[in-house]
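In: structure of the sequence below:
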Amino acid sequence: MTTEALTKPALRIGPHAVDPPVVLAPMAGITNIAFRQLCRGYGAGLYVCEMITSRALVERHPGTLHMIRFDEDERPRSMQLYGVDPVTMGRAVRMIVDEDLADHVDMNFGCPVPKVTRQGGGAALPFKRRLFASIVRAAVREAAPAGIPVTVKFRVGIDADHTTFLDAGRIAEEEGAAAVALHARTAAQRYSGTADWTRIAELKQAVRTIPVLGNGDIFSADDALRMVRETGCDGVVVGRGCLGRPWLFRDLEAMFAGRPVPPAPRLGEVAGVLLRHAELLADHLGEDKACRDLRKHMSWYLRGFPVGNDLRRSFGLITSIAELTDLLGRLDASAPFPSDAEGPRGRQGSAGKVALPAGWLNDAEDDTVPAGAEIDHSGG
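Out: So this is what the prediction gives:
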């Protein structure tokens, strides 16, 4: 297969080659060391850990320190930071450099969760252009001596009347970011509706010296290649599309290499992947906590398969790997992957008004650090 996408230069983020040009989006409660290891087994790319708050890292919150674990062979080690204060962000990146905690830092300016935007953080923050620039500048300044690239992820804007992505892209480029990524929805959309890929194309035209990555509504390998064709972006960021489908990275690697996409797995193969996920989580969290954490993945893995209500309910209540193994043995291993399992998965919700601090939209040049926006724990 020969396509326009395959003729693009290889994606580089600072010193790191990313081939295929695929990035696993950081997802709270999902992209821990276990899930990243599972996905990495299916193909190369860049795999980002869960969101880490700069304040929690600097204060050495025990839960945060546990979350920043990486496999010995995981390179580059990619960490996403959330922060609203340039000083704290600078200290966090300096800590990463001094203690060799990561090889790549991504910055989160895309979170639409009300408890974050209500304090002026996440997707609300790029509206404050000077503050946004200061935070990016602080991270790049501290990362530069170690050659650690800093990338920036953001949304189209707060809502349709307050778009910020073009300014955010240009500012990040000017302040030395190694790449930018756009989730092609506004904060008001959250995860509802359809991502507007034309915004990614606009950003690609506005940001000319560093890579532009696209994010939003990539649920298959074909979606990824179509995004590259339609927008000209340099790579893709995959989030909800891989929930319960870590083999999507195998499909993406094949598609970008011009090879046929492998056939979708039958239920027996999915069961094996699910068990492997459980074992990796147990290594990371301990068996009891791992089984509780895995429950939310069950509907994603089993979506569309003929499982039966009682058995499906039992999967959502597992308490041990032995119990999981028994339940998996009751599945019809020969059941083909269902066609209706394709498409959107994970949280979608509905659009709504974005919660913002009082007077937040009055002055885009105000660089006052939002009061109370620093989060003292990680993971969203």
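
In: could you use CA atoms for every contact and neighbour count after this?
Out: Will do.

In: excluding chain neighbours, what is closest to H16?
Out: Residue nearest to H16 in three dimensions, not counting chain neighbours: P76, with 7.2 Å by C-alpha to C-alpha, 6 or more residues apart in numbering.

In: three-state assignment of the one you found?
Out: Judged by DSSP: H, G, I helix; E, B strand; the rest coil, the three-state class of P76 is coil.

In: likewise L57?
Out: helix.

In: ok, now how distant is it from Y82?
Out: 10 Å (C-alpha to C-alpha, to the nearest Å).

In: what of V228?
Out: V228 is 27 Å from Y82, by C-alpha to C-alpha.

In: one more, please, to line up against the first structure:
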Amino acid sequence: MAGVTNAAYRRLCREQGAGLYVCEMITSRGIVERDAVTMSMLVFDELEDVRSVQLYGTDPRYVAKAAEILCAEHGVAHIDLNFGCPVPKVTRKGGGGALPWKRNLLGQILDAAVGAAAPYGVPVTMKTRKGIDADHLTYLDAGRIAEESGCAAIALHGRTVDQAYSGDADWSAIGELVAHVGIPVLGNGDIWEASDAVRMVRETGAAGVVVGRGCLGRPWLFRDLAAAFAGEESREPLALPSLGEVSAMMRRHAELLCRHMGEERGCKEFRKHVSWYLKGFSVGGELRRTLALVTSLAGIDELLAGLDPDEPFPVQALGTPRGRQGSPRRVVLPQGWLDDTDGTGCVVDEDLHSGG
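Out: Reported below is the predicted structural model:
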């Protein structure tokens, strides 16, 4: 969710429903060395009373120091370690979804993070995938190591790294992990509607869910999730937003982006969200293209005024994938990475720049 879950979008989602909203993935080395790009991403909204940071790292020393800085200097209340990212720039360094293959290294990083955060009473969780590919599964070992290290919970995306976002998520693996560990397991993958989340919890025994692509252009999904887990969905179906209501949400999103980033950059950041918000609506191509080139809030207002506020939500878009999908691909790994699963990794410099 790099480039998406910034302070503006987290606030928008928080306005819709209860939950924990994690920032974009940030590198531990970037925090320790005060990298300008990294520090610019470590921004929170004034109403963000529970600050949650997703940390990426391959060196226990950097991860420990970064965790300490986050707790002591930034008032962070939750740290989530990302061991699930499939992006080549991350896996080629042995990070993200590649790292759990090195069980000793995983344990060292988790021990370091939990130990650094413990004096501040800050819980550490981790997110991972099933494994690198079908022949190199890691999730059961990762769950055991997370529990032994004192992690508060583990989230499992039911895909392997080589699947990226293709195919269907394997929820049965989530159920296996639930049975394998004594800490809460959060399920992730293919939660497009609130009903998917309820079904995942029912089928797997997961303690909760983690949502990624499902909320793209749909921040109200968290309203629906809160209602569903409160049992309200079964009593009265939630009303789907009209195009007018979606338009109001788009305007609010743009406003928050501009407030945090300035109007020029905020409008540029808003552009990527246009197609997600309008997915399935009968909005002409020219209007979509113009919205994706906006440079000012006044321009956004003018264009949004051209939408039909009474157009109903496109029910055919319900339950369909959003964001990246793609095809399975070869995982880029450091030389010799798969030779030894018990080792502590190869000699690979940790990334400095954040961004996923």
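
In: for the first structure, which segments count as strands?
Out: Under the criterion DSSP state E, the first structure contains strands at 11-13, 16-18, 22-24, 46-53, 78-82, 104-109, 150-155, 157-159, 162-163, 179-183, 212-215, 235-238.

In: coming back round to it: report the contact partners of the alignment partner in the second structure of the residue nearest to H16 of the first structure.
Out: Here P76 of the first structure is matched to V50 in the second structure, going by TM-score structural alignment. Listed by C-alpha atoms under 8 Å, 6 or more residues apart in numbering, the contact set of V50 of the second structure reads 20, 76-78.

In: got it, and Y21 of the second structure?
Out: 10, 13-14, 51-52.

In: try 6 Å this time
Out: Residues in contact with Y21 of the second structure (C-alpha atoms under 6 Å, 6 or more residues apart in numbering) are R10.

In: give me the aligned partner of it over in the first structure.
Out: Counting by TM-score structural alignment, Y21 of the second structure lines up with Y47 in the first structure.

In: again, but for L243 of the second structure
Out: For L243 of the second structure, the residue aligned by TM-score structural alignment is L267.

In: what about its match, neighbour count?
Out: Neighbour count of L267 of the first structure, defined by other C-alpha atoms under 10 Å: 23.

In: cool, and D35 of the second structure?
Out: Based on other C-alpha under 10 Å, the number of other residues close to D35 of the second structure is 15.

In: in the stretch 151-300 of the second structure, which spans are helices?
Out: Here the stretch 151-300 of the second structure has its helices, by DSSP state H, counting those that start in this stretch, at 171-180, 194-204, 221-229, 243-261, 263-271, 274-277, 285-291, 297-304.

In: any chance of TSV for the strands of the first structure, columns distance to R292 of the first structure?
Out: Listed next are the strands of the first structure as TSV, based on distance: least, C-alpha to C-alpha, whole Å:
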stretch	distance to R292 of the first structure
strand 11-13	36
strand 16-18	33
strand 22-24	23
strand 46-53	18
strand 78-82	25
strand 104-109	27
strand 150-155	30
strand 157-159	34
strand 162-163	39
strand 179-183	30
strand 212-215	29
strand 235-238	25
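
In: ok, which of the ones you listed comes nearest T31 of the first structure?
Out: strand 46-53 (5.3 Å; C-alpha to C-alpha).

In: quick check: the gap between the alignment partner in the second structure of D283 of the first structure and G266 of the second structure.
Out: Taking TM-score structural alignment for the superposition, D283 of the first structure sits opposite R259 in the second structure. Separation of R259 of the second structure from G266 of the second structure (C-alpha to C-alpha): 8 Å.

In: over to G231 of the second structure?
Out: 37 Å.

In: now do A146 of the second structure
Out: A146 of the second structure is 38 Å from G266 of the second structure, by C-alpha to C-alpha.

In: do the same with W192 of the second structure
Out: Counting by C-alpha to C-alpha, the gap from W192 of the second structure to G266 of the second structure is 27 Å.

In: L221 of the second structure now?
Out: Distance from L221 of the second structure to G266 of the second structure, by C-alpha to C-alpha: 23 Å.

In: over to W337 of the second structure?
Out: 40 Å.

In: now swap in P123 of the second structure and tell me
Out: P123 of the second structure sits at a distance of 32 Å from G266 of the second structure (criterion: C-alpha to C-alpha).

In: settle it for me: which of the two has more neighbours?
Out: G266 (22 against 18).

In: I figured that one hits L257, correct?
Out: Yes: using C-alpha atoms under 6 Å, G266 of the second structure is in contact with L257, at 4.6 Å.

In: so D111 of the second structure sits right up against E147, yeah?
Out: No: with contact defined as C-alpha under 6 Å, D111 of the second structure and E147 do not form a contacting pair (10.4 Å).

In: the equivalent of E174 of the first structure over in the second structure: how many residues sit nearby?
Out: Aligned by TM-score structural alignment, E174 of the first structure pairs with E148 of the second structure. Neighbourhood size, E148 of the second structure [other C-alpha under 10 Å]: 15.

In: ok, the one 3 residues further on next?
Out: Taking other C-alpha under 10 Å as the neighbour definition, C151 of the second structure ends up with a count of 22.

In: could you do the one 10 residues further on as well?
Out: When neighbours are defined as other C-alpha under 10 Å, V161 of the second structure has 31 of them.

In: ok, now which ones touch it?
Out: By C-alpha under 6 Å, 6+ apart, the residues touching V161 of the second structure are 86, 97, 132.
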